[in-house]
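Colleague: All I have is the shape, not the residue letters:
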C-alpha cells in the first residue's frame, strides 16, 4: 500500500491534475480514472453549469466514466472538457463504440469571470494540460486549478469577499478509502464545522468578519447578486465497488459535508455540484452507511482546506484576503 497523502489520490485508480492560467486567476482540475469508474452526480445549487450529467442517471446506458473536469470560467470553462477527451483518446482511453473510443468526461464549472480579464478562461488546451499534469501525488491546494480564481463571502458584494480555493482530503475505515476534492467559490461563509468559527467570508468595513447568516437573520439586505456567479464544485471517490445508484447516493450525502462548512449553501446564485466515482478496487461488499459518513467527512475537510490553503489575491483596486492572511498579526 502506498503512503497515505490525506487527499483524493489515496483512492486507488484515481489521478488528479491541475492547470492554472498564468495570465489571470483561473484554471481547471481533472480527476482521471484511466481504467474507468462508476459515476454519479448530485446538483443542489439552483444555477449550475454542467456537462454529461444525464448519462450518470442510474437508468441510463453508459456505466463507466474516464475523467471528471472541474473548471473555472463559468459556462465557457466547459470547453476544457474537449481537451480532456482529446488527451484520453490519444492514450487509448474511452468507451469502445464500434470502430472508435469515446472518452466519457462529465464536467462542472464555477464562476470566476469577475477576477481579471473575463476573456481569459479555460479552454480545450487547458483541459489537455491538466491531463498531462495528472498524477497519483497529492494535488496542490489553494489558488490552483479550478480554485485559482475562487472567492467566498460575496453576499454583500465582491469588495468584502475573501479568497476561496481548492482543497482535498481522504478518510479510511477498514478496507475502504473515500477521498474528496472541492473547489470552494461559495456565496456564503466557510466555517470550521468542529467549532463553528468562521474561517473566511463576508467582511465588514473594518475587515472583521460580518457573519453572513447572522446579518441576514437580523434583516440586512443582500447585495446585488447575479445568478450563477458563485458555485462550489467537487468530487468524491472511493475504492469500493458500487453501482450507479450507490454512486449517486455518495454524491448526495457529500452535500452534507458542504452544508456543515458553507453558510448559506445551495443558494439560488450557486450551482453547487458534486460528482462521485467508484473505482471498484475493493471487492468486499460496501458498507454504504459507513461510506456515506466518510464521504460527508471528506467533503467537509476538503472544503475547509480549500480556504485555509488559499493565499490573498489582488486585482485592480480590490483585494480578497485569504483566511491565513487575515488571521495573521
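Modeller: It's in. None of these values were measured; they are calculated from a predicted model. Numbering: from 1, shown residues only.

Colleague: C-alpha from now on. contacts and neighbour counts both.
Modeller: Will do.

Colleague: Show me which parts of the one helix or strand residue 280 maps to are buried, residue by residue.
Modeller: For residue 280, the host element (DSSP states H and E) is strand 273-282. Under the neighbour-count criterion of 16 or more other Cα atoms under 10 Å, strand 273-282 has 273, 274, 275, 276, 277, 278, 279, 280, 282 buried.

Colleague: Looking at those residues, which is nearest residue 250?
Modeller: Nearest to residue 250 among those: residue 276, at 6.3 Å, using Cα to Cα.

Colleague: separation between the residue nearest to residue 223 when sequence neighbours are not counted and residue 178?
Modeller: In space, and not counting its chain neighbours, residue 223 is closest to residue 156: 4.3 Å by Cα to Cα, 6 or more residues apart in numbering. Note on residue 156: its distance to residue 178, by Cα to Cα, to the nearest Å, is 35 Å.

Colleague: which one of those two has more residues nearby?
Modeller: residue 178 (33 against 23; other Cα atoms under 10 Å).

Colleague: for the more buried one, helix, strand, or coil?
Modeller: For residue 178, the assignment made with DSSP: H, G, I helix; E, B strand; the rest coil gives strand.

Colleague: That one and residue 36, how far apart?
Modeller: Distance from residue 178 to residue 36, by Cα to Cα: 17 Å.

Colleague: Helices along the stretch 201-329 of the chain, start to end?
Modeller: 212-217, 244-261, 288-308, 323-327 (DSSP state H, counting those that start in this stretch).

Colleague: one more structure, for comparison:
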C-alpha cells in the first residue's frame, strides 16, 4: 500500500480552504522535533510553520514547512539558537541563555562522524512548499525551489546533513509575470521565516520542551 495515494490527494484538494493553516503541533508538525545530536532525550519540540509576503507588482510568495531537523533552529538575523539540542541543565527555556543550549555545531567539533551517527539515530526531514502567484515554467519553479533551500540553511544549523532528508517543493499558480531570480530570493526569505515560526508556535509535547515553554 502506497501512501499518500491518488484518492488522498483528491480529498486534500477538495478540502482546500482560504483560511490560515494551523501552525505548531498540527498536521505534519505533530511529531516534529529539532536538536537531536544527543538523541531525543535532549531534543526540543518543533512543528509546522508558515509565512508569506508581497514583493511588489502584486507578486506573492509564501511557504509552509514541517521542521523535523537534526540541527538547531536559529534566528537568521542574529544566529541565536531558538530551539535545539539542550545541555543536561533543567528548567524553562531562557531565550538568550548561554548555557541552556548545547549548540550542535560546537558539539560536532568534538565528535567523530561515527559518534554522531550513533547518538543521532533518529529520522529527520524538513519538508515544505514554497508557492507563488507568478507565472513560471516547470524549470523555473524548480529553480525557485532550489533557491528556497538557502532559507533552510539560514534558519537551521547545520542543515542538509546525511542525517536529514531536507526537501522543498515549489508551486506557481501562473497569474503574474515575474523574474524567477527575484521570486526565488524571497522564497528563501519566507522559508526561513516559516521555519522560525514552526518552533515558536510549537507547544511542549512528549516530554520535550518548546521555545514557547518559558
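Modeller: Yep, it's here. Owing to the predicted nature of the structure, the values given are computational and were not obtained by experimental measurement.

Colleague: re the thing from before, quick one: map the residue nearest to residue 223 of the first structure onto the second structure.
Modeller: Using TM-score structural alignment, the partner of residue 156 of the first structure in the second structure is residue 38.

Colleague: And residue 321 of the first structure, by the same measure?
Modeller: Match for residue 321 of the first structure (TM-score structural alignment): residue 209.

Colleague: and if you look at residue 291 of the first structure?
Modeller: So, by TM-score structural alignment, residue 291 of the first structure is matched to residue 183.

Colleague: go on, residue 215 of the first structure?
Modeller: In the second structure, residue 215 of the first structure lands on residue 107 (TM-score structural alignment).

Colleague: hang on, the earlier thing: you'd agree the match of residue 291 of the first structure is up against residue 144?
Modeller: Yes. The pair residue 183 of the second structure / residue 144 is scored as a contact, 7.0 Å apart, by Cα atoms under 8 Å.

Colleague: Those two - which one has more neighbours?
Modeller: More crowded of residue 183 of the second structure and residue 144, by other Cα under 10 Å: residue 144, with 29 against 23.

Colleague: What segments of the stretch 1-150 of the first structure are strands?
Modeller: All strands of the stretch 1-150 of the first structure, identified by DSSP state E, counting those that start in this stretch, fall at 15-20, 27-43, 50-51, 65-71, 95-97, 100-102, 107-109.

Colleague: Please compute how far stretch 242-261 of the first structure lies from its chain's middle.
Modeller: Here stretch 242-261 of the first structure is found 13 Å from its chain centre; the criterion is Cα atoms, centre = their mean, to the nearest Å.

Colleague: so it corresponds to what in the second structure?
Modeller: Residue span in the second structure matched to stretch 242-261 of the first structure, by TM-score structural alignment: 136-155.

Colleague: buried ones in the matching stretch?
Modeller: Within stretch 136-155 of the second structure, the residues that count as buried by 16+ other Cα under 10 Å are 136, 140-155.

Colleague: repeat for stretch 282-300 of the first structure
Modeller: 282, 286, 291, 292, 293, 294, 295, 296, 297, 298, 299, 300.

Colleague: List just the nearest of those to residue 211 of the first structure.
Modeller: Once Cα to Cα is applied, the member of these that ends up nearest residue 211 of the first structure is residue 300, at 19.1 Å.

Colleague: Can you tell me what the closest one aligns to in the second structure?
Modeller: Residue pairing (TM-score structural alignment): residue 300 of the first structure is matched to residue 192 of the second structure.

Colleague: Would you tell me which of the helices of the stretch 201-329 of the first structure gets closest to residue 149 of the first structure?
Modeller: helix 288-308 (12.0 Å).

Colleague: Return the mean post-superposition distance for the closest one against the second structure.
Modeller: Taken over the aligned residues, the distance from helix 288-308 of the first structure to the second structure averages 0.7 Å (mean Cα distance after the TM-score superposition for the first structure).

Colleague: For residue 15 of the first structure, list the residues it contacts.
Modeller: Neighbour list for residue 15 of the first structure: 9, 31, 32, 33, 134, 135, 136, 137 [criterion: Cα atoms under 8 Å, 6 or more residues apart in numbering].

Colleague: One more pass at 10 Å, please.
Modeller: Listed by Cα atoms under 10 Å, 6 or more residues apart in numbering, the contact set of residue 15 of the first structure reads 8-9, 30-34, 67, 131, 133-139.

Colleague: For residue 30 of the first structure, see how far away it is.
Modeller: On the measure of Cα to Cα, residue 15 of the first structure and residue 30 of the first structure end up 8 Å apart.

Colleague: With residue 309 of the first structure instead?
Modeller: In this view, residue 309 of the first structure and residue 30 of the first structure are 19 Å apart by Cα to Cα.
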